[in-house]
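> Compute the structure for the input listed below.
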Amino acid sequence: MAGEGVHRRTYSVDVAAPAGVVYGLIADTTRWPLFLPSSIHVERLDFDGVQDRFQTWAEVGGSVKSCLFRRTLDAAARRIDFCQEVPAGPAPSLGGRWTVEATAPDRSRLALDHELTVTDGRSEDTARMVHATDTTSAAEVAQLKTTAERWDRLDGLLLSFEESVRVKGPAELVYDFLCGIADWPGRVPHVLRADVAEERPGVQSVRTETRSGGGPVRTAQTVRVCFPHAFRIVSKETAPGEPLQAHTTEWSVLPGERDVTVLAQHQALLREDLGTGTAAARAHVRDLFGGQSNTVLNLAKQHAETAIRIL
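As a prediction, the model looks like this:
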């Protein structure tokens, strides 16, 4: 097409893991935030086993971008074709494919091909986009290799748990408390500081300092994506410290006939080089974030029920 050019990039790596394992990691987008460094959240919209449509939020070039993708999965060929449904910026189209080739019973080759169609005359924008794509894609392929090569130990490193509370109050008041993390210092005992920047409505970049019990101060950088109409907030720590490789949280408010149920759901991937051992690390993560979540949930409950009594 006149006025446009195509930039093609290929990123490949040999993986010491079965091809089916590698393909499975790529096929399940819902776990990308645990396995891909740039992925913040994936909201699956439609999926029939072959055709997949989803919204992603990811850190690209230092900021959080949201994109809508379509994919076609071919499990037999271990190939996944994808394209960006609503292209943005200097790229009228962005797409490509993932392929996994078995090279031995327990070894494979993973390849990611990208095709970017860019508008001529915007060389600085094009260079920036190509650089961001290179950086993100290389990191994704490297992390998938690292994760896949732990496939026989991965179940022991993954951790999922939730806390919940019932509230006799409106979902809106509970959600407002959960969304207003900037107001938590002075209201939530373990939150010492919360600096919030909102790059765009509903996407919060948060730097917190917390301390539970007599433990050390823990500093965390988190991206939160808020869905006010669904009373949900999803978040991911973008640079988690030990013993975490990745950590995501989802806060959700489920309206009922007479009350609402509020959930805090955590998913974590532990580092493998744990000096204290995996069992101790699992217990530490469960106790720390479970205890903090319970505190927040009960304060949200108190906030909503007190407001109702005052009214």
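
> Going by C-alpha atoms from here, please, whenever you check contacts or count neighbours.
OK.

> all helices for the protein, in order.
Applying DSSP state H to the chain gives helices spanning 19-27, 32-35, 123-148, 154-157, 171-179, 278-310.

> hey, which of the ones you listed is tucked in deepest?
helix 32-35 (a mean of 22; mean count of other C-alpha atoms under 10 Å).

> elements contacting that one?
Here helix 32-35 touches strand 39-47, helix 123-148, strand 244-255, strand 260-270, going by 3 or more C-alpha pairs under 8 Å, 6 or more residues apart in numbering; DSSP states H and E.

> Now render the ones you listed as TSV, adding distance to V100.
Shown next, in TSV, are the helices and strands packed on helix 32-35 (distance: least, C-alpha to C-alpha, whole Å):
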stretch	distance to V100
strand 39-47	21
helix 123-148	12
strand 244-255	24
strand 260-270	24
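
> nearest to T208, of the helices of the chain?
Proximity to T208 (C-alpha to C-alpha) singles out helix 278-310 among the helices of the chain, at 13.1 Å.

> Does anything pack onto that closest one? Which helices or strands?
Applying 3+ C-alpha pairs under 8 Å, 6+ apart, we find helix 278-310 packed against strand 158-167, helix 171-179, strand 260-270.

> thinking again about what came up before, and the helices of the chain as a markdown table, adding distance to D74?
Below are the helices of the chain laid out as a markdown table (distance: least, C-alpha to C-alpha, whole Å):
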| stretch | distance to D74 |
| --- | --- |
| helix 19-27 | 10 |
| helix 32-35 | 19 |
| helix 123-148 | 19 |
| helix 154-157 | 24 |
| helix 171-179 | 40 |
| helix 278-310 | 36 |
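
> and this one, so I can compare the two:
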Amino acid sequence: MYIGVCVMITPILSNNYQSNYNPNFKGLEINKIPPFKNYINKTFDRFAQVSKTRWHAIDRSLEPNLKEVKKKFGDHVLHAMDINPYNEKKYIIFFHGIGQNVTSNQALYKRIIDKGYGILSCEYGNFGNNTEKLTTKSIQNTADMAIKHLKSQNINDIGVVGYSAGGFPALETAVAAGENCKFLVLISPINSLKDEFNNVAKGNMVKLPKIVKFVLKKIPFIFNSLENILNLKQTIKKNNAPTYMIYSIKDSVVPPTSTENLSKQINNLRGIVKLKEGGHSIDDGKLDAFSNLPL
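Model (predicted):
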């Protein structure tokens, strides 16, 4: 059986993925997983393409005080949305999930402002206006740029919030900020890029041939090379900031047991909000839970 599988998949071998949507996207840094490299790149390219369109209109209450940030640091560019209507001297750096952009979570932005913070919502990887690869290094660059941008405005008191896969850049930012990071909040966090692809590969956004789905199901270790690209479980051990988690036990994207296991590895866990209702998205329940955190 496995010989037949190899023969059928051989024609799709490729080391050079080229996006039909975004010529700047050359694929993830995945060097050890052909023949599935193209399918994995295609999956995340589709999410990246979705994120390029700002589907959400800017909330009228946010628009007057919204500043688009496009700031160059060496060879890299920070793309972000800066909102600080009351000229606060403390900020929250926020990172959205896969397939989203800086306009996607405006309801949360308003809750952040209500808690007395300015907000810097950053693009990362190849999402939104960014064109870099989705790698640990590019995310670390974004974290450094976000911190430097706020320091240039004499803002040193920061918190960090990450939603879903945005937990990766949020965690890297918390670690990079060190003592200046007063807290980290993870909302519906995904443990690793390996887990994320395992989930999206089972969905309908990217249609995979039946033979590929069969192999992915029967040979799950095909995802192992994704494990070291973005891994919350590895980096969480470096974080010493007070950390809070918000998630739903009905999350269909990230199993609750996965989130609970992640919480056991946090050095300075201050609180977990486990919601009985809701799913993976930032719904009213998660917004209320965030508003009630002692930040």
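
> Now the TM-score, please.
The TM-score (TM-score structural alignment, normalised by the length of the second structure) is 0.25; 116 aligned residues with a C-alpha RMSD of 5.7 Å.

> wait, which of the helices of the first structure is closest to S235 of the first structure?
Nearest to S235 of the first structure, of these and by C-alpha to C-alpha, is helix 32-35 at 9.6 Å.

> Need the contact partners of the closest one.
Residues lying outside helix 32-35 of the first structure but in contact with it, judged by C-alpha atoms under 8 Å, 6 or more residues apart in numbering, are 25-26, 39-42, 143-144, 147, 236, 245-248, 267-269.

> Now do the same contact list for the closest residue to S66 of the first structure other than its chain neighbours.
Nearest residue to S66 of the first structure, sequence neighbours excluded (C-alpha to C-alpha, 6 or more residues apart in numbering): W57, at 4.4 Å. Under the criterion of C-alpha under 8 Å, 6+ apart, the neighbours of W57 of the first structure are S39, I40, H41, V42, V64, K65, S66, C67.

> Flag every buried residue along stretch 60-72 of the first structure.
Neighbour-count burial for stretch 60-72 of the first structure, counted by 16 or more other C-alpha atoms under 10 Å, picks out V60, V64, L68, F69, R70, R71, T72.

> Would you confirm that the fourth one contacts Q84?
Yep, that's F69 of the first structure we're talking about. Yes: using C-alpha atoms under 8 Å, F69 of the first structure is in contact with Q84, at 4.5 Å.

> any idea how far T133 of the first structure lies from E59 of the first structure?
T133 of the first structure sits 11 Å away from E59 of the first structure, going by C-alpha to C-alpha, to the nearest Å.

> Would you reformat the helices and strands packed on helix 278-310 of the first structure as CSV and include distance to A304 of the first structure?
CSV is the format used below for those (distance: least, C-alpha to C-alpha, whole Å):
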stretch, distance to A304 of the first structure
strand 158-167, 8
helix 171-179, 5
strand 260-270, 11
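
> so which of those comes closest to A127 of the first structure?
Comparing those by C-alpha to C-alpha, strand 260-270 comes nearest, at 33.9 Å.

> Contacts made by that closest one with the rest, please.
34, 157-171, 243-255, 278, 281-282, 289, 293, 297.

> For V7 of the second structure, the count of nearby residues, please.
The tally of other residues near V7 of the second structure (other C-alpha atoms under 10 Å) stands at 9.

> Starting from the strand or helix carrying it, tell me the next helix or strand along the chain.
Per DSSP states H and E, V7 of the second structure falls inside helix 2-9. Following helix 2-9 of the second structure in sequence order, the next helix or strand is helix 37-51 (DSSP H and E).

> can you pull the buried residues of that next one?
For helix 37-51 of the second structure, the neighbour count (16+ other C-alpha under 10 Å) marks 37-51 as buried.

> quick one: terminal-to-terminal distance for stretch 8-22 of the first structure?
Start-to-end span of stretch 8-22 of the first structure (C-alpha to C-alpha) is 23 Å.

> roughly how far out does it sit from the chain middle?
In terms of C-alpha atoms, centre = their mean, to the nearest Å, the centre of stretch 8-22 of the first structure is found 21 Å from the chain centre.

> now do stretch 280-298 of the first structure
Worked out by C-alpha atoms, centre = their mean, stretch 280-298 of the first structure lies 19 Å from the chain centre.

> Over to stretch 114-126 of the first structure?
With C-alpha atoms, centre = their mean, you get 27 Å for stretch 114-126 of the first structure.

> Over to stretch 32-45 of the first structure?
The answer for stretch 32-45 of the first structure is 4 Å, by C-alpha atoms, centre = their mean.

> Quick check: end-to-end length of it?
End to end - C-alpha to C-alpha - stretch 32-45 of the first structure spans 15 Å.

> and the gap between Y2 of the second structure and K217 of the second structure?
13 Å.

> cool, and D82 of the second structure?
43 Å.

> what does R270 of the second structure give?
For R270 of the second structure relative to K217 of the second structure (C-alpha to C-alpha), the value is 37 Å.
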